[in-house]
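Undergrad: Provided below are the primary sequence and the corresponding predicted coordinates.
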Amino acid sequence: MTSSADTAMPALLDDFLAYTLAGHRPAGDAREGLCANGVRWTWVDDGALQFEPATPSGATVRSVLASAGIHGDETAPIELLSFLVRDIARGHAALACRLLVILGNVQAMRESCRYIDDDLNRLFSGRHAQLPGSHEAPRATALERIAARFFADAPDEPGGRWHIDMHTAIRASVFEQFALLPHTGAPLSRAMFEWLRDARIAAVLLHTTKGNTYSHFTAEACGADACTLELGKVRPFGKNDLTRFEGADAALRQLLAGERGDDSLALPRVFTVIDQITKQSDSFELLFDRDVANFTVFGRDTVLARDGDYRYVVRHDEERIVFPNAAVKPGLRAGLLVVETTAETHSVLS
């Protein structure tokens, strides 16, 4: 390893977040190197680092993509990943698998906003091609390419490919930390549910239609066991109480180290999406308090939204609202409706 790599590695690995926010890009001869325990690191792109463990030749290892900052103002998981990079580099965190760390919407992170032009987490699976003038479109293209290249070298067997995409929510939630699983038609993974249990995730939301999120892209296009984690509320950099995220952080580190979790814990509760409220025009209204928490319960016949002649009326005895947001652009989702399906989901895990 050259002296230039020696000088670049501490700044890049010891504070990956600060290095990325500053807009630094390592020189060509300083884009890879070795750190503690023989782990090889490679700077892939702005906000993207890859690690390869020192394993015997021919050994099969799991491949894990850990991402955060797909929304630039969701800072706590970004900080967690930066600390993870530092701890791997120093030998304080074990690495028994391939790892790709991605900080998603870097420019929005720098400007302390959710996104510049368009929600990056609605532009994957090719939707970026519909918005070629958007600031986020090239980043979505790049993140798809980086993930596809990483998983192309990953094993095909079940459990060999993982993607943990970490977020924080805009609003409070009945379940402070919950997960969303993309819909691909593949059987639900018991290993994923057990990992979510170890991460102290209280609830899992199952999508029933295809989406344009990063986790949906990696699940469908790359064959990964993928999830989106909602770990708390949006706060500025440096203002997070990271002890509130210890469960997810510890579970991610266990996954990377190849360690088993605690089988005595209960699996998370499960909720399945049964409908979506879509904003059709600027006349759209949500007919409940603006600060209502995610997973708030509404009873049959409650009118939740209106938009001209359109009404959304609760059809089940009990439906819960998730991600209500009347401020989205027309044509986008303004809320999801879910019902509990815990028993039936747990019974079919494979």
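TA: Now that the structure is in, tell me what you want to look at.

Undergrad: going forward, measure contacts and count neighbours with C-alpha atoms only.
TA: Will do.

Undergrad: The nearest residue to Arg161 once chain neighbours are set aside: what's it in contact with?
TA: If the residues on either side of it in the chain are set aside, Arg161 comes closest to Ala224, at 4.6 Å by CA to CA, 6 or more residues apart in numbering. Neighbour list for Ala224: 159-163, 218 [criterion: CA atoms under 8 Å, 6 or more residues apart in numbering].

Undergrad: 10 Å instead?
TA: 63-65, 151, 154, 156, 158-164, 215-218 (CA atoms under 10 Å, 6 or more residues apart in numbering).

Undergrad: which ones among those residues are found in helices?
TA: 151, 215-218 (DSSP state H).

Undergrad: Surely Val314 and Gly299 touch.
TA: Yes: between Val314 and Gly299 there is a contact at 6.6 Å, judged by CA atoms under 10 Å.

Undergrad: got any residues that touch both of these two?
TA: With CA under 10 Å, 6+ apart, Val314 and Gly299 have common neighbours Arg320.

Undergrad: So the two - more neighbours on which side?
TA: Applying other CA atoms under 10 Å to Val314 and Gly299 shows that Val314 carries more neighbours, namely 18 against 14.

Undergrad: Run through the residues that contact the more buried one.
TA: With contact set as CA under 10 Å, 6+ apart, Val314 has these partners: 275, 298-304, 320, 337.

Undergrad: Whichever of those end up buried, select them in PyMOL.
TA: If you want just the buried ones from the contacts of Val314 in PyMOL, going by 16 or more other CA atoms under 10 Å, the selection is:
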select buried, resi 275+298+303+304+320+337
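
Undergrad: So which of the contacts of Val314 sit within helices?
TA: Using DSSP H, none of those sit in helices.

Undergrad: Of the contacts of Val314, which is the nearest to Arg40?
TA: Distance to Arg40, by CA to CA, is smallest for Leu337 among those, at 44.5 Å.

Undergrad: next, the one to line up against it:
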Amino acid sequence: MHDFLQQTLSGEAPRQRCGETPWLRWQWHDHGILQLDPLSDPRQALVLSAGIHGNETAPVEIMNSLIGALLRGEMALRHRVLAILGNPAALRANKRYLRHDVNRLFGGRWQQIDDCDEARRALRLEQAIEAFWLQGCKEDQPRWHLDLHTAIRGSWHTRFGVLPLNPQPWPDAFLHWLAAAGLEALVYHTAPGGTFTHFSCATFNAASCTLELGKALPFGANDLTQFAAAQQALTALLSGAPLPAPQQTPRRYRVVQQITRLSERFKLHMDAETRNFTAFPQGTLLAEDGETQYVVQQARECVLFPNPGVALGLRAGLMLVEEGAPAEALPR
């Protein structure tokens, strides 16, 4: 098996489900779930995921290229890796999801919806990373989870990372890698959620991050040169080569409120062209849902992931405050 993506999209298991190269052993666990173990002693354990949303294809193409190089023996591997293509059915359809957003179903939230392919997929992914980290990892071995995405909207920061709620300090090596991957900003969650990265951090104490690397486009429409920094950092991470030097220190944002779509009366007071990290002054009415109003509470707050079309009860946007910067430094 030399093409992880095409094998996954075929809906069929490969004839050979495990194998070995000069650098590693590989094992196909399920559609879109492939484990790679170096023949030498691993330095850490890494979950690398993409395609949790089926219309975010550039990270899938990048990951498939890296996995292909590893399977062909063209690149060394220094860590245990669980490679995941999150929602194969949505990838085939080039849709964000078919019935439910998988990235809102982790931490057992899949039990709160009807029995469907995406509920079963969220459970399967939970089981896969639990087995990966608990059955083959040494206790002192670092655990990282990088979940690769692209954003629906344009953004004042083209590449940014979203870090889940974590009561522990983030490892310096992890933050350094995120900077080396070309991230312009880091967003720090202040509440738990149903994302894949929150599940891996909260349940397995993994250093995890959702990486938003550009604009969501269909297969074949991506200019992968725009993702060069992330691809180079991933190549260095997997092979154990020196990381490229960070070009900048990512700006830091903290989530201060969440906009939730509670009913069919929900109205978001932002147009479809509003970019991520657009700033609004104190007192601005952001959204309303019947008698519930969402208003900017701080001197300035920046919006992230505004989306009025989410299902009832889900997040329609996050509001952020930049840490350590004067108000006039915020994007407008």
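TA: Here it is on my side, so go on. Treat the numbers as computed from the prediction; the structure is a model and nothing was measured.

Undergrad: still on that earlier bit, please list only the buried members of the contacts of Ala224 of structure 1.
TA: 63-65, 151, 154, 159-164, 215-218.

Undergrad: Among the residues you listed, which one lies nearest to Glu194 of structure 1?
TA: Nearest to Glu194 of structure 1 among the buried ones among the contacts of Ala224 of structure 1, with distances taken as CA to CA, is Gly159, at 12.2 Å.

Undergrad: Export the ones in helices among the contacts of Ala224 of structure 1 as TSV, with columns for distance to Ala327 of structure 1.
TA: Below are these laid out as TSV (distance: CA to CA, whole Å):
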residue	distance to Ala327 of structure 1
Phe151	36
Ser215	24
His216	24
Phe217	25
Thr218	28
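
Undergrad: how about the helices in the stretch 151-300 of structure 2?
TA: Here the stretch 151-300 of structure 2 has its helices, by DSSP state H, counting those that start in this stretch, at 172-180, 196-204, 228-239.

Undergrad: Of all those helices, which one is nearest Leu213 of structure 2?
TA: helix 228-239 (7.8 Å).

Undergrad: before we move on, the earlier item: quick one: map the residue nearest to Arg161 of structure 1 onto structure 2.
TA: Matched across to structure 2, Ala224 of structure 1 falls on Ala206, judged by TM-score structural alignment.

Undergrad: And His92 of structure 1, by the same measure?
TA: In structure 2, His92 of structure 1 lands on Glu74 (TM-score structural alignment).

Undergrad: Then Ile277 of structure 1?
TA: Under the alignment (TM-score structural alignment), Ile277 of structure 1 maps onto Ile259 of structure 2.

Undergrad: Its match: what's it in contact with?
TA: Contacts of Ile259 of structure 2 (CA under 10 Å, 6+ apart): 268, 286-289, 293-295, 303, 306-308, 313-319.

Undergrad: ok, 7 Å please
TA: Contact analysis of Ile259 of structure 2 by CA atoms under 7 Å, 6 or more residues apart in numbering lists 294, 315-318.

Undergrad: want to throw those residues into JSON lines with distance to Leu36 of structure 2 and neighbour count?
TA: Shown next, in JSON lines, are the contacts of Ile259 of structure 2 (distance: CA to CA, whole Å; neighbours: other CA atoms under 10 Å):
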{"residue": "Tyr294", "distance to Leu36 of structure 2": "46", "neighbour count": "19"}
{"residue": "Arg315", "distance to Leu36 of structure 2": "35", "neighbour count": "20"}
{"residue": "Ala316", "distance to Leu36 of structure 2": "37", "neighbour count": "23"}
{"residue": "Gly317", "distance to Leu36 of structure 2": "36", "neighbour count": "22"}
{"residue": "Leu318", "distance to Leu36 of structure 2": "36", "neighbour count": "22"}
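
Undergrad: Present these as CSV; the columns should include distance to Gly324 of structure 2.
TA: Listed next are the contacts of Ile259 of structure 2 as CSV, based on distance: CA to CA, whole Å:
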residue, distance to Gly324 of structure 2
Tyr294, 25
Arg315, 26
Ala316, 26
Gly317, 23
Leu318, 19
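
Undergrad: Those in strands, which ones?
TA: When DSSP state E defines the strands, the subset of the contacts of Ile259 of structure 2 inside them is 294, 315-318.

Undergrad: Could you single out the nearest of these to Ala151 of structure 2?
TA: Nearest to Ala151 of structure 2 among those, with distances taken as CA to CA, is Gly317, at 12.9 Å.

Undergrad: how near is the match of His92 of structure 1 to Ile84 of structure 2?
TA: Remark: distance between Glu74 of structure 2 and Ile84 of structure 2 (CA to CA, to the nearest Å) = 21 Å.

Undergrad: between the two, who's got more neighbours?
TA: Ile84 (27 against 13).
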